[in-house]
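Participant: Pasted the sequence and its predicted model underneath.
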Amino acid sequence: MIDWAQVRQLREDIGLEELSGVVAVFLAEAEEAIEELKSQPPDAGDQMAATLHFLKGSASSMGFVAFAETCAQGESKAEKGQVFDVSVGDVVRLYQSSKAIFLKGFPARFAEGK
């Protein structure tokens, strides 16, 4: 569900302190996008596709691979006008479970000196 190698690479690229800030920004922006997704009207296919595209890209860079893939699938459906085939509930649940796994594993894997 989480690509820890991706997270380690990001830590190597920007450092632990910066990574912690990036994580905080990602989680805040993802939460905001999830709320937007939940409140979008059913006929807002372009808006849904744009929100899912944003979530897909952000999640991918943070190593949330399963969530990013689900967002990609939803984005594709929304772009084709198949908004009723996108399960926003599934997207939300996968984000929440991915976030929980990430927050549980992040401190243990990325504490100073590890």
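Facilitator: Structure's in. What do you need? For clarity, every value in this text was computed on a predicted model and none was experimentally measured.
Participant: contacts and neighbour counts: CA atoms only from here.
Facilitator: OK.
Participant: Which residues are in contact with the spatially most central residue of the chain?
Facilitator: Within the chain, the residue whose C-alpha comes closest to the C-alpha centroid is A59; the distance, by CA atoms, centre = their mean, is 3.2 Å. Shown in contact with A59 (CA atoms under 8 Å, 6 or more residues apart in numbering): V65, F67, A68.
Participant: structure B:
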Amino acid sequence: MIDWDRVNELKAEVGTEDFREVVTLFLEEVDEVIDRLKSRPDSTRFEQDLHFLKSSSLNLGFATFSGLCRDGERAAREGQTAAVDLPELIAAYLSSRSEFLARVNG
């Protein structure tokens, strides 16, 4: 679910203090998009939103979630917005977020 090698690589690249800031910013921005997808899904924005989520999450090692975003982005680009499984995508993010925070803060 989480690519811990990527997490450790990023932490080494930016340092512990900046890593905390990166994580905080990532969570704020991704939570905002996830909240919008939960409360006001707009299929005309799926490709853009999923591209953002894919890129951001891949950078922080959320491998499973990023893969689902990639697949959803591709479907949206091909006009298959009905194929984007938002409940699965949101559940994957919440699981990844929980696992990530438990290990990083633990």
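Facilitator: Looks like it came in fine. On a predicted model such as this, the values are computed, not experimentally measured, just so you know.
Participant: ok, back up a step: so which of the contacts of A59 of structure 1 are in helices?
Facilitator: Among the contacts of A59 of structure 1, the residues falling in helices (DSSP state H) are V65, F67, A68.
Participant: can you tell me the helix or strand for the alignment partner in structure 2 of Q40 of structure 1?
Facilitator: In structure 2, the residue equivalent to Q40 of structure 1 is P41, according to TM-score structural alignment. Here P41 of structure 2 is covered by no helix or strand, with elements defined by DSSP states H and E.
Participant: Distance-wise, check P41 of structure 2 relative to D18 of structure 2.
Facilitator: Separation of P41 of structure 2 from D18 of structure 2 (CA to CA, to the nearest Å) stands at 32 Å.
Participant: cool, and N105 of structure 2?
Facilitator: In this structure, N105 of structure 2 and D18 of structure 2 are separated by 15 Å, where distance is defined by CA to CA.
Participant: out of those two, which sits in the more crowded spot?
Facilitator: Set side by side, N105 of structure 2 and D18 give different neighbour counts by other CA atoms under 10 Å, the larger being at D18 (13 against 6).
Participant: measure that one to D3 of structure 2 for me?
Facilitator: Distance of D18 of structure 2 to D3 of structure 2, given as CA to CA: 19 Å.
Participant: do the same with L68 of structure 2
Facilitator: Relative to D3 of structure 2, L68 of structure 2 is positioned 15 Å away (criterion: CA to CA).
Participant: Specify which residue of those two has the higher count of neighbours.
Facilitator: When neighbours are counted by other CA under 10 Å, L68 comes out ahead of the other of L68 of structure 2 and D3, with 22 against 15.
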